[in-house]
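>>> need a 3D model of the sequence below.
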Amino acid sequence: MSLHARRRRRNAATVTPLAALCTTAAVLVLPSPAAAHPFGDPQTVSIAPDEQRNDVVRVRWRVGGPDDLTLLGVSLGLLPADRVLLDGAVDYRATDPAVIASSEQFPAYLLKQITVADGARPCLGSVAPLRALARIGATIDYTCPGPVGSVTVAVRMLTDLNPAYRAMATGPGGQRAVYGSGEETHDWSLTSRAPAAGSTSRGRSAAVQLAGVIAAVLLVAVGVPLVVRRVRRRRVLA
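Alright, predicted model coming up:
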């Protein structure tokens, strides 16, 4: 075999494993359909007691980004699969929220992924009519077996698509929680009260007074050296 032929065989043997390695790497880093979306605006959830019925808990869920609705619609079989591109980008269209809201699958998904319990007793959920889903969100009333003072609320929205999804939740009296994979449940007090207006005013007044003191100290710290320098300059000129 000639020297030239041996070199071509050696180069081919080197390139073939390298090409296979590059192909494998490309497959490994190819994002899944939900890969690019959990890191945008988070979902939001609010928990509140019903003002008229002491056995009802109202939960409102709102999606973080409208493309997350499209992704969910594809997952539920409501939108064509090709709306999620190979690179993970989502082809969102303004009609997607209405398609999802008018389906039977989405309310069932809500009731499966968001649950409320009074101790060991589950509360029965009912989804309110869905209007402007992307902008307003969805509201669910959960009727418990009896009057409730505290409940356990579980939120698993979208974490079945990607565990990186998070939901920022708020409750009565300024309560807050973050839902996510591994942190799916949280206990909420429905009788918590927000701080009284008087205490808030006093807090603001104290903050204003503190700011005034700090400003005065800074003024003295800056002003005294200037006065000293001016006095020294006058003495030198004299």
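>>> from here on, contacts and neighbour counts on C-alpha atoms
Noted.
>>> quick test: name the residue nearest the centre of the protein.
By C-alpha atoms, centre = their mean, the chain has its centre lying nearest to P42, at 1.9 Å.
>>> can you tell me which residues contact it?
63-65, 165-168 (C-alpha atoms under 8 Å, 6 or more residues apart in numbering).
>>> need the helices for this structure, in chain order.
Secondary structure of the chain (DSSP state H): helices at 3-29, 66-75, 96-101, 105-113, 133-136, 197-237.
>>> another sequence for comparison is provided below:
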Amino acid sequence: MPLRGLAGGLATALACVVAVFGAPAPAGAHPFGDPQTVAITADPGRPEVVRVRWKVGGLDDLTVLGVNLGLLPQDRVLLDGAVFYQPADAATIGPSKEFAAYLLEQVTVTSDGRACTGTVTPPDDLAKTGAGIDYTCPKAVGVASVAVRTLTDLNPAYRTLATGPGGARAVYTDDADTHDWTLSGGAAGQAGRRAAVQIAVVLGGLLLVAAAYVLVRKRKRRA
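Below is the predicted model:
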């Protein structure tokens, strides 16, 4: 067969394959494994700071994210959805500016209706301990509104299990991506301290009244 005819035949065959199976697509997501997690905490020494730690659920999700961010080659995810995670993936993704920008875009914090500025700490071990983000707000935080949209941009079926101060818990989904958290620091902590002071003052007053009553009774008996 002439080369021209062979090339034409290969082109026709490739067109048929694409028509049947579709052209190669971006890395597919795997949202039905272990859920990703976030932990929201106050910073004891900085009442204006909200700390968020994000951790991926399945390591294959980390690879999928790396492919979608352009940090890993497309061939790490096959057309049938199989994902090939390698330990080096976390080391490639973790310190990258693309990953930091992704977290800051998908995880946001507001307090009193004002946005807080996030700073991503380069993770020591992204696969095991996740990544930490510190959000600095305009003033001490009582209630923080935290939005989490990581991975739902790849597939809306992803879920995020969240924990907060005092054992509070929540589940983030594509259609419920924002939750309010009451922090132990900031205005909430100040309110608690004010309440404790008021209670102490009241109890002290009651003790003084009781002591005065006892003294009066003793004097009456002596008289």
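>>> follow-up on the earlier one: pick the most deeply packed of the helices of the first structure.
Comparing these by mean neighbour count (mean count of other C-alpha atoms under 10 Å), helix 66-75 comes out on top with a mean of 21.
>>> tell me, that one lands on which residues of the second structure?
Residues 59-68 of the second structure are matched to helix 66-75 of the first structure when aligned by TM-score structural alignment.
>>> list the buried ones in the top strand by length along the second structure?
Scanning the second structure for the longest strand, with DSSP state E as the assignment, gives strand 46-55. For strand 46-55 of the second structure, a neighbour-count test (16 or more other C-alpha atoms under 10 Å) marks 47-55 as buried.
>>> of all those residues, which comes closest to R149 of the second structure?
W54 (11.2 Å; C-alpha to C-alpha).
>>> contacting residues for the closest one?
Neighbouring residues of W54 of the second structure by C-alpha under 8 Å, 6+ apart: 36-39, 130-132.
>>> returning to what we had before: ok and the longest strand of the second structure relative to helix 59-68, angle-wise?
Interaxial angle of strand 46-55 of the second structure relative to helix 59-68 (axes from the mean of the first three to the mean of the last three C-alpha atoms, to 10 degrees): 100 degrees.
>>> now strand 46-55 of the second structure, how far from the centre of its chain.
Between the centre of strand 46-55 of the second structure and the centre of its host chain there is 10 Å, according to C-alpha atoms, centre = their mean, to the nearest Å.
>>> how far apart are it and its match in the first structure?
Compared with the first structure after fitting, strand 46-55 of the second structure has a mean deviation of 0.4 Å; criterion: mean C-alpha distance after the TM-score superposition for the first structure.
>>> now do that strand and helix 97-106, the angle between them.
Angle between the axes of strand 46-55 of the second structure and helix 97-106 is 110 degrees (criterion: the same axes, to 10 degrees).
>>> in the second structure, which spans are strands?
Under DSSP E, the second structure gives strands at 36-43, 46-55, 107-111, 114-115, 117-121, 131-136, 143-148, 160-163, 169-172, 178-182.
>>> may I see the buried residues of the third one?
Buried positions in strand 107-111 of the second structure, judged by neighbour count with 16+ other C-alpha under 10 Å: 107-111.
>>> which one of those is nearest A187 of the second structure?
The nearest member of these to A187 of the second structure, counting by C-alpha to C-alpha, is S111 at 10.9 Å.
>>> thinking again about what came up before, and the strands of the second structure: which comes nearest S96 of the second structure?
Evaluated over those, closeness to S96 of the second structure peaks at strand 117-121, with 10.6 Å, by C-alpha to C-alpha.
>>> so which bit of the first structure is that closest one matched to?
With TM-score structural alignment applied, strand 117-121 of the second structure matches the range 124-128 in the first structure.
>>> the matching stretch: how far from the chain's middle?
That offset, for stretch 124-128 of the first structure, works out to 23 Å (C-alpha atoms, centre = their mean).
>>> buried set for it?
Neighbour-count burial for stretch 124-128 of the first structure flags 124-127 (criterion: 16+ other C-alpha under 10 Å).
>>> want to throw those residues into CSV with distance to E183 of the first structure?
Formatted as CSV, those follow (distance: C-alpha to C-alpha, whole Å):
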residue, distance to E183 of the first structure
L124, 22
G125, 21
S126, 24
V127, 24
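>>> enumerate every residue touching P107 of the first structure.
Contacts of P107 of the first structure (C-alpha under 8 Å, 6+ apart): 101, 127.
>>> map it onto the second structure.
Aligned partner of P107 of the first structure by TM-score structural alignment: A100.
>>> gap between the equivalent of P31 of the second structure over in the first structure and L130 of the first structure?
Under the alignment (TM-score structural alignment), P31 of the second structure pairs with P38 of the first structure. Using C-alpha to C-alpha, to the nearest Å, P38 of the first structure is found at 23 Å from L130 of the first structure.
>>> just S32 of the first structure next, same as before
S32 of the first structure is 29 Å from L130 of the first structure, by C-alpha to C-alpha.
>>> now D87 of the first structure
In terms of C-alpha to C-alpha, D87 of the first structure sits 31 Å off from L130 of the first structure.
>>> tell me, how many neighbours does Q36 of the second structure end up with?
Using other C-alpha atoms under 10 Å, Q36 of the second structure is surrounded by 21 other residues.
>>> pretty sure R131 of the first structure sits against A101.
Yes - judged on C-alpha atoms under 8 Å, R131 of the first structure makes contact with A101 at a distance of 7.4 Å.
>>> against the first structure, where does stretch 166-176 of the second structure fall?
Mapped onto the first structure using TM-score structural alignment, stretch 166-176 of the second structure covers residues 173-183.
>>> which positions in the matching stretch come out as buried?
By neighbour count on 16+ other C-alpha under 10 Å, the buried set for stretch 173-183 of the first structure is 175, 177-181.
>>> quick one: contacts for the closest residue to G171 of the first structure other than its chain neighbours?
The spatial neighbour of G171 of the first structure that comes closest, neighbours along the chain excluded (C-alpha to C-alpha, 6 or more residues apart in numbering), is I47 at 4.8 Å. Each residue near I47 of the first structure by C-alpha under 8 Å, 6+ apart is listed here: 57-60, 169-172, 188.
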